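Peer 1: Return a 3D structure for these sequence lines:
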Amino acid sequence: MKSIAIAPEVAQHRTRSRNAMSVDVEDWFQVQGFADVIPREEWDFLDCRVEANTDAVLHHFEEAGIRATFFTLGWVAERYPRLIRRIVEAGHELASHGYGHQRVDQIGPTAFREDIRRARTILEDAGGVRVSGYRAPTFSIGPATPWAHGILAEEGYRYSSSVFPVRHDLYGSPDTPRVAHRPRPEGVVELPMTTCRAFGRNLPCSGGGWFRLAPYRLFRAGLRHVNDIEGRAGIFYFHPWEIDAAQPRVWHANRLSRFRHYTGVASMPPRLARLLSDFSWGAMEDVFADEISQAPAPAGHRAMVN
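Peer 2: So this is what the prediction gives:
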């Protein structure tokens, strides 16, 4: 495998990274909010915008001089292998978002194992690098999936960033730890999405729709609290479709899903640029290197040739 050189400005940023920047690489029609109105078998016939939007994200990161983690669907990598190579060649970390954006808590252990194995094989073949990180679609790992972290370890992953310690109608595990932890002794390390503790509950401070809907000053204050008062790194995430104001409108989706999906999309690029400037950023594997290093060596990992 050909080694990839990281630009000096990106390498410098790695040494002072305080928060982890991540992108969940999926297209607009693959989101959970549209799952009940857009059949999976129609995906290949829709307006796929993920390649162009992810290229735009890469451009934003290049301008900001940061390295990030791209949690990518195997479905996307299978259809756009050159995009995966561009992510890797830009010096970013390639990670798995599963294959087909199926909720972990709905498919069970056997299908989950097949899904993450299939996705990792496709991603590694396309990118020519090892894939060690995983993020579950719709943060669907939690109390109902006690087997998930053990299976991830058995399949060669080193860490998961799949738990969101908040209350939400589609996801959330508010009673799980807010910091890096190992849910199962034999499993991978879990790096939960960032929250702030206030008013007796966990408030989201990680990105996505929360970032688009909340006042920027409030979000910035929350992340600064995590960094300066709690003394720990945060995790930010967003999707390529969140910077695409021209994406198709799914009018037959319910009103709440449309509100969550489209609100703030037009203003997302300048807000993102401001966030990239206001904080220092790095990839998951850099920012949480110490936590990930505590994970056991991958078992059953395919050998990668350098």
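Peer 1: Could you use CA atoms for every contact and neighbour count after this?
Peer 2: Fine.
Peer 1: list the contacts for Phe219?
Peer 2: 205, 211 (C-alpha atoms under 8 Å, 6 or more residues apart in numbering).
Peer 1: buried ones in the host helix or strand of it?
Peer 2: Element membership for Phe219, per DSSP states H and E: helix 216-224. Across helix 216-224, burial judged by 16 or more other C-alpha atoms under 10 Å covers 219-220, 222-224.
Peer 1: Another sequence for comparison is provided below:
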Amino acid sequence: MQNGLSVDVEDWFQVGAFERTIDRADWPALECRVEANCDAVLHLFAEAGVPGTFFTLGWVAERYPALIRRIVDAGHELASHGYDHKRVFQMTAGEFAADLEKTRAILENLGGQPVRGYRAPSFSVDMRTPWAHAVLAEQGYAYSSSVAPVVHDHYGWPRSPRHAWQPLPDSALIEWPVTTARVAGRTLAAGGGGFMRLLPYGFTRWAIERMNREGHPAILYFHPWEIDPGQPRVADAPLRSKVRHYTGLSAMAGKLKKLLDDFEWTRADALLAAQRDRARPWRAAA
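Peer 2: As a prediction, the model looks like this:
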């Protein structure tokens, strides 16, 4: 079974863990490492012969247009991650619509291909944003991968489905969560990112195998900064943020290589038709 491979293109200083420590106004003065890290990701994918989906910040695309062209020229899908990593629940519906429109225009202009997918920064589509899917549908998005059906202190919509679901009765838009696993009656995040860095490789492999046995493709995500152990350290960040952000950086590239070899991978949009056929309607009030 083919699984969905995705990358959230953002730099080390743009993550949610540091949003209260690093001011957005200071971003232009910080050391940008996203281009070099993305090139390393592109090399990993090329070596494995796999295509993926790059959910990209408009802020990054504006500054590295040649990187966007390299992503597209290598056969990968270009998708939206919003403009500057502002969480959806920090915006009004109108502000969210403007953010989507601005970012899409940047990505399509640079990439020369339609942008059909969206992933909210920090999986920030949840119970606080009941209007988010309607805005995405109005703007013509085919899919979102923005809801995490887990309990987490930064995000999460625990009651939402673990597999692709249809959030609106009159729209073909689907919501496709990243991979989770059911363990002892709890839903655990298992689709990459910090959980992949912090936990043994065997857990991620087991979760993907289990998802495939259930008849569903897994969807994996990670960030380019996660394969960069030499990135700057944020000395005044909270201890929990430091642990989450820096643990396992030196092992991440090796884990990714194993995953790319152990499973079949493709772009999210290549799996979209099958996901839409299987997606079931679900609403929070149901």
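Peer 1: Now the TM-score, please.
Peer 2: The pair, once superposed, lands on a TM-score of 0.95 when counted by TM-score structural alignment, normalised by the length of structure 2; 278 aligned residues with a C-alpha RMSD of 1.3 Å.
Peer 1: one step back: in structure 2, which residues correspond to the helix holding Phe219 of structure 1?
Peer 2: Aligned using TM-score structural alignment, helix 216-224 of structure 1 spans residues 201-209 in structure 2.
Peer 1: That stretch vs structure 1 - mean distance after superposition?
Peer 2: Here the mean offset of stretch 201-209 of structure 2 against structure 1 after fitting is 1.1 Å, by mean C-alpha distance after the TM-score superposition for structure 1.
Peer 1: Tell me the gap between that stretch and the middle of its chain.
Peer 2: For stretch 201-209 of structure 2, the separation from the chain centroid amounts to 18 Å (computed by C-alpha atoms, centre = their mean, to the nearest Å).
Peer 1: ok, then the element right after the helix holding Phe219 of structure 1?
Peer 2: Downstream of helix 216-224 of structure 1, the first helix or strand assigned by DSSP H and E is strand 235-238.
Peer 1: where along the stretch 151-286 of structure 2 do the strands fall?
Peer 2: 165-166, 174-175, 180-183, 186-189, 219-222, 264-266, 280-281 (DSSP state E, counting those that start in this stretch).
Peer 1: quick one, which of the ones you listed is packed in tightest?
Peer 2: Comparing those by mean neighbour count (mean count of other C-alpha atoms under 10 Å), strand 174-175 comes out on top with a mean of 28.
Peer 1: Report all helices and strands that that one contacts.
Peer 2: With contacts taken as 3 or more C-alpha pairs under 8 Å, 6 or more residues apart in numbering; DSSP states H and E, strand 174-175 of structure 2 sits against strand 143-144, strand 165-166.
Peer 1: what's the matching range in structure 1 for that strand?
Peer 2: Residues 189-190 of structure 1 are where strand 174-175 of structure 2 lands, counting by TM-score structural alignment.
Peer 1: quick one: that stretch to structure 2 mean distance?
Peer 2: With mean C-alpha distance after the TM-score superposition for structure 1, stretch 189-190 of structure 1 departs from structure 2 by a mean of 0.5 Å once superposed.
Peer 1: Quick one: distance of that stretch to the chain centre.
Peer 2: In terms of C-alpha atoms, centre = their mean, the gap separating the centre of stretch 189-190 of structure 1 from the centre of its chain is 14 Å.
Peer 1: contacting residues around it?
Peer 2: Residues contacting stretch 189-190 of structure 1 (C-alpha under 8 Å, 6+ apart): 149, 158-163, 180-183, 291-292, 294-295.
Peer 1: 7 Å instead, please
Peer 2: 158-161, 180-182, 292, 295 (C-alpha atoms under 7 Å, 6 or more residues apart in numbering).
Peer 1: Also stretch 143-157 of structure 2?
Peer 2: Taking C-alpha under 7 Å, 6+ apart as the rule, stretch 143-157 of structure 2 contacts 116-120, 122-127, 158-162, 173-178, 187-189.
Peer 1: all helices in structure 2, in order from the N-terminus.
Peer 2: 34-48, 58-63, 65-73, 93-111, 132-138, 193-198, 201-213, 239-246, 249-262, 272-278 (DSSP state H).
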